[in-house]
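Colleague: Below is the structure, and that's it, no one-letter string:
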C-alpha cells in the first residue's frame, strides 16, 4: 500500500473518531451541518477540479470522479459538524471570530502539508488562502443554515 493510501485510511479513521467529540445533545445539529456541508463542498469541489484549479492524483473512485471523496464528502463535512456542535454561541463576537479562524487555519495548514508532501492534492492554479477563504465561507454558510433551520423547526413545534 502506498503512502498516499495509508494517509487516506488514517484520515478516514480520524474523521470518524471526531464523532466521539460531538456532544450528544448537539448530535442532530451536527448531522444537519454535515449534510449541508456535504452538499456545498461536493459542488464546490467538483467546480474547482473541473476548472483545473486543483488536481487529486491519488483518489478514490478515480474512474468516476476527479474530485476527492475523502476530503470533499467526508472530512470537511464531519469537521463542520463538530464545528457547529461545539460552536460558542454565548461568547463574544471576537471569540466567535477566533473560533472560525482557528478551524479554518488548522484545516488549511493540514491541507497544505498534504499538498506539499504527498500526491493526494496538487494545487495547479490555487493557493492556500483560497482554501482558507472557502472554508470560512462554507463554515459561515453552514452555521447560518443550521441556525435558520432550528429556528424554523422550533416555531413549527410550538
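Modeller: Now that the structure is in, tell me what you want to look at. Note that the structure is predicted; figures quoted are calculated from it, not measured.
Colleague: Only C-alpha atoms from now on, for both contacts and neighbour counts.
Modeller: Noted.
Colleague: tell me which element the nearest residue to residue 143 once chain neighbours are set aside falls in.
Modeller: Leaving out its chain neighbours, the residue that sits closest to residue 143 by Cα to Cα, 6 or more residues apart in numbering is residue 84, at 6.4 Å. Element membership for residue 84 (DSSP states H and E) is helix 76-85.
Colleague: what comes up buried for that helix?
Modeller: Within helix 76-85, the residues scored as buried using 16 or more other Cα atoms under 10 Å are 76, 77, 78, 79, 80, 81, 82, 83, 84, 85.
Colleague: so what does that helix touch, helix or strand wise?
Modeller: Judged by 3 or more Cα pairs under 8 Å, 6 or more residues apart in numbering; DSSP states H and E, the packing partners of helix 76-85 are helix 3-17, helix 27-50, helix 128-157.
Colleague: quick one, which of these is packed in tightest?
Modeller: helix 27-50 (a mean of 19; mean count of other Cα atoms under 10 Å).
Colleague: Name the next helix or strand downstream of that one, please.
Modeller: strand 54-55.
Colleague: which residues are in contact with that next one?
Modeller: Contact partners of strand 54-55, identified using Cα atoms under 8 Å, 6 or more residues apart in numbering, comprise 48, 49, 66, 67, 121, 122, 123, 124, 125, 126.
Colleague: Kindly report the same for stretch 21-34.
Modeller: The contact list for stretch 21-34 (Cα under 8 Å, 6+ apart) reads 77, 78, 80, 81, 82, 84, 85, 86, 142, 143, 146.
Colleague: Please apply the same query to stretch 100-114.
Modeller: 83, 120, 121, 128, 131, 132, 135, 136, 139.
Colleague: put this beside the first:
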C-alpha cells in the first residue's frame, strides 16, 4: 500500500509542477526535454534491469515489463525539465554545483525509495558510480537541449 501512495504522490507532484511551474513560453522546450529524457531513462533502466543491477518488485505493468513506469517515464523526465529551466547562465562553479545538486538529489530520492519502499531494489549499488551516471545523463540532456536550441537562434 505504501508503494501505491508514493506513486500517486509522484504522479501528482510531477503533473502539478509541470502544469503550474513551467512558463508558457517554455512549454515547447519542456515537452522536447521531457520526451528526450524519457528515451534516455528507458535506455538506462533497460540496461540496468537487463544486467541485473536493478529490480522493481512493485511495478505498474507487472506482466508487460520489468521496469518502473512512473519513476523513469514521468518523475525523472520532469526533474530533467526543471533542471533545464533553471540552469544557471553564468559561472562555471555555479554550474558544477548545480549539476552536483541535481545528481545527488536524484540519487538521494532513489536511495530513499530503495530503502523504504519496494519500488526499487539495487543489486550492485555504488554511490560514486550512480553519481557519475546521473551527471552523465544530465550532461546529455543539457547537450541535447543546447543543440536543439541552436536551430532556433537567428
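Modeller: That came through fine. Note that the structure is predicted; figures quoted are calculated from it, not measured.
Colleague: ok, back up a step: please render the contacts of stretch 21-34 of structure 1 as JSON lines that adds distance to residue 23 of structure 1 to the earlier fields.
Modeller: Putting the contacts of stretch 21-34 of structure 1 into JSON lines (distance: Cα to Cα, whole Å) gives the following:
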{"residue": "77", "distance to residue 23 of structure 1": "16"}
{"residue": "78", "distance to residue 23 of structure 1": "13"}
{"residue": "80", "distance to residue 23 of structure 1": "14"}
{"residue": "81", "distance to residue 23 of structure 1": "11"}
{"residue": "82", "distance to residue 23 of structure 1": "9"}
{"residue": "84", "distance to residue 23 of structure 1": "11"}
{"residue": "85", "distance to residue 23 of structure 1": "7"}
{"residue": "86", "distance to residue 23 of structure 1": "8"}
{"residue": "142", "distance to residue 23 of structure 1": "18"}
{"residue": "143", "distance to residue 23 of structure 1": "17"}
{"residue": "146", "distance to residue 23 of structure 1": "16"}
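Colleague: Closest one to residue 16 of structure 1 out of the residues you listed, please.
Modeller: Ranked by distance to residue 16 of structure 1 (Cα to Cα), the contacts of stretch 21-34 of structure 1 are led by residue 78 at 7.8 Å.
Colleague: looking at it, that closest one is touching residue 14, isn't it?
Modeller: No. If you go by Cα atoms under 8 Å, residue 78 of structure 1 and residue 14 don't touch, sitting 10.2 Å apart.
Colleague: Would you mark the buried spots in stretch 57-73 of structure 1?
Modeller: By 16+ other Cα under 10 Å, the buried positions in stretch 57-73 of structure 1 come out as 57, 58, 59, 60, 66, 67, 68, 69, 70, 71, 72, 73.
Colleague: For the first one, give me its contacts.
Modeller: Read that as residue 57 of structure 1. Counting by Cα under 8 Å, 6+ apart, residue 57 of structure 1 touches 119, 120, 121, 122.
Colleague: a helix runs through it, doesn't it?
Modeller: No. Using DSSP: H, G, I helix; E, B strand; the rest coil, the assignment for residue 57 of structure 1 is coil, not a helix.
Colleague: picking that back up, pipe the contacts of strand 54-55 of structure 1 into CSV and attach secondary structure and distance to residue 101 of structure 1 per row.
Modeller: Written out in CSV, the entries for the contacts of strand 54-55 of structure 1 read as follows (DSSP: H, G, I helix; E, B strand; the rest coil; distance: Cα to Cα, whole Å):
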residue, secondary structure, distance to residue 101 of structure 1
48, helix, 22
49, helix, 25
66, coil, 29
67, coil, 25
121, coil, 22
122, strand, 24
123, strand, 22
124, coil, 25
125, coil, 23
126, coil, 20
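Colleague: ok, the residue nearest the centre of structure 2 - contacts?
Modeller: Closest to where the C-alpha atoms of structure 2 average out (Cα atoms, centre = their mean) is residue 76, at 2.2 Å. By Cα under 8 Å, 6+ apart, the residues touching residue 76 of structure 2 are 37, 38, 41, 106.
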